[in-house]
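Asks: Give me coordinates for this.
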Amino acid sequence: MPTGAQKTEPLLKVMEGQPVIPVLKIDRAEDAVPLARALAKGGLPAIEITMRTPAALDAIRLAAAEVPEAIVGAGTILDAEHFAQAAEAGSKFIVSPGLTPQLIEAAAASDVPLLPGAITPSEVMAARQAGYSLLKFFPAEQAGGADFLKALSSPLAGIRFCPTGGVSAKNAPDYLALPNVVCVGGSWIAPDALVKAGKWDEIEALAREAAALKR
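Replies: Below is the predicted model of the structure:
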């Protein structure tokens, strides 16, 4: 087994558990707990809190500690330091837009599974060589969308993806219908305006609709 081999089983359990993983940019740490509760109540317990704001680590820590029904992951992880910080905060899985030797090393030394990103056939092959068979496809729409992923399914059989980036309620079914897509990541379930307004019931309703999408 390659040194950086993916901890596939726990990650696959998360990804197969729901058709959509909410991708969250949280500006206020105090929003993390009610947001995670609303999403879990709507049927989407696995969430990705991106490390794109100063509040991200506190948000991960709070949601992981106070919402036991949630499976809190960290996104936009770019290096080993990010990885360690997110894991220490309580992340159950780590998501990166790409894959580097440093990230492979960090993931190999941790119990927390990594979902790395890859777009081109060469990137996918490099990830496969490092022992990764579950990958993020980002930015999905800008990189060619569902048609591109469909074209990869035969030559790169055995690799499965979670497309993220430009995925919406409208086009998510196109991705979910593909044999090499296990789930999608999307931010439409928790729009900034609803989070800022604390409209948790409306977010729960959007989560419920997303959780009902067919694969």
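
Asks: From now on I want contacts and neighbour counts done on CA atoms only, so please keep to that.
Replies: Fine.

Asks: buried ones in stretch 101-117?
Replies: Neighbour-count burial for stretch 101-117 flags 103-104, 106-108, 112-117 (criterion: 16 or more other CA atoms under 10 Å).

Asks: mind listing which of these are in helices?
Replies: In helices, defined here by DSSP state H, the members of those are 103-104, 106-108.

Asks: Kindly provide the distance from Arg128 to Cys183.
Replies: According to CA to CA, to the nearest Å, Arg128 and Cys183 sit 19 Å apart.

Asks: Here is a second sequence; please produce its structure as well for comparison:
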Amino acid sequence: MSIEQDLEARLASAPVVPLIGASDIGVAVQTANALSTGGLSIIEVVLRTDEAVDCMEAIVKQTSGLIVGAGTVLTVAQAEEVIARGAQFVVCPGLVDGVAEYCLKQNVPLYAGTMTAGEVQRAYALGLRTVKFFPASLAGGVPMLKALSSVFREMRFMPTGGVSASNLDEFLALPSVIACGGSWLTPAAAIDAGDYEVITNLAREAVEIAGAARP
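Replies: Below is the predicted model of the structure:
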């Protein structure tokens, strides 16, 4: 089974991708394990700290049963580094031809950020069939996704940004949505307090919501 097939199979049963933004390796690993205990096995480590790549690599090496990717990837150089350090998929806030072309050449799944019809069409032309929809709430939310999906019938979307437990079911009700990403599953207050049970419970809640939205 290819990594893309594995991703799709896992997202079919638990279509939620939590974001980890950490600067401490131990905290990152504990957060990933807490999410895994809650039923979420696909983790996106966002490159928003100087130590993010180290944290991502540590999760790859020190956990088992997880698919770990890198998010907030802005350049080809960053894509090269995170893939070399073990990233199994790449997520970008926007669409950059060079990053898309590199990931496609490396056979590494890429979820490039889009929010307009022009960006989705560009992604389609580059060969992408699944894209990130970001920032989901500010870009038009569910109504915008419905409009894009009616035109780009082969495209699937991963809305991120403004997604939470309160609206997760609305996004997942759309057939074109493969999964939702979000940082609500890893609240800073709980992580700072070392209360990883909170994270596990949020992950379980998300799995339950997803199960109800997609029985």
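
Asks: quick one: TM-score?
Replies: In this superposition the chains share a TM-score of 0.92, using TM-score structural alignment, normalised by the length of the first structure; 209 aligned residues with a CA RMSD of 1.5 Å.

Asks: sorry, back to before: between Arg128 and Cys183 of the first structure, who's got more neighbours?
Replies: A count of neighbours by other CA atoms under 10 Å puts Cys183 above the other of Arg128 of the first structure and Cys183, at 27 against 19.

Asks: Map that one onto the second structure.
Replies: The alignment partner of Cys183 of the first structure in the second structure, by TM-score structural alignment, is Ala179.

Asks: What separation is there between the counterpart of Gly141 of the second structure in the first structure and Thr164 of the first structure?
Replies: Matched to the first structure by TM-score structural alignment, Gly141 of the second structure sits across from Gly145. Between Gly145 of the first structure and Thr164 of the first structure the distance is 10 Å, computed by CA to CA.

Asks: The two: which has the busier surroundings?
Replies: Thr164 (26 against 21).

Asks: what's the nearest residue to that one if we skip its chain neighbours?
Replies: Gly185 (4.6 Å; CA to CA, 6 or more residues apart in numbering).

Asks: And the strand or helix carrying that neighbour against the second structure, how far off on average?
Replies: Element membership of Gly185 of the first structure, judged by DSSP states H and E, is strand 184-186. Its aligned residues in the second structure lie a mean 0.6 Å from strand 184-186 of the first structure after superposition (mean CA distance after the TM-score superposition for the first structure).

Asks: Packing partners of that strand?
Replies: When contacts are defined as 3 or more CA pairs under 8 Å, 6 or more residues apart in numbering; DSSP states H and E, strand 184-186 of the first structure sits against strand 20-24, strand 160-163, helix 172-176.

Asks: matching residues in the second structure for the helix or strand following it?
Replies: The first helix or strand that comes after strand 184-186 of the first structure along the chain, using DSSP H and E, is helix 192-197. Mapping helix 192-197 of the first structure onto the second structure (TM-score structural alignment) gives residues 188-193.

Asks: Can you list the residue ranges for helices in the first structure?
Replies: Assigned by DSSP H, the first structure shows helices spanning 8-16, 32-41, 56-66, 80-88, 101-108, 121-129, 145-152, 172-176, 192-197, 200-211.

Asks: Distance to Val23 of the first structure for those - can I get that in TSV?
Replies: Listed next are the helices of the first structure as TSV, based on distance: least, CA to CA, whole Å:
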stretch	distance to Val23 of the first structure
helix 8-16	13
helix 32-41	11
helix 56-66	12
helix 80-88	15
helix 101-108	20
helix 121-129	22
helix 145-152	18
helix 172-176	14
helix 192-197	11
helix 200-211	12
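
Asks: Out of these, which is closest to Gly158 of the first structure?
Replies: Nearest to Gly158 of the first structure, of all the helices of the first structure, is helix 121-129, at 9.4 Å by CA to CA.
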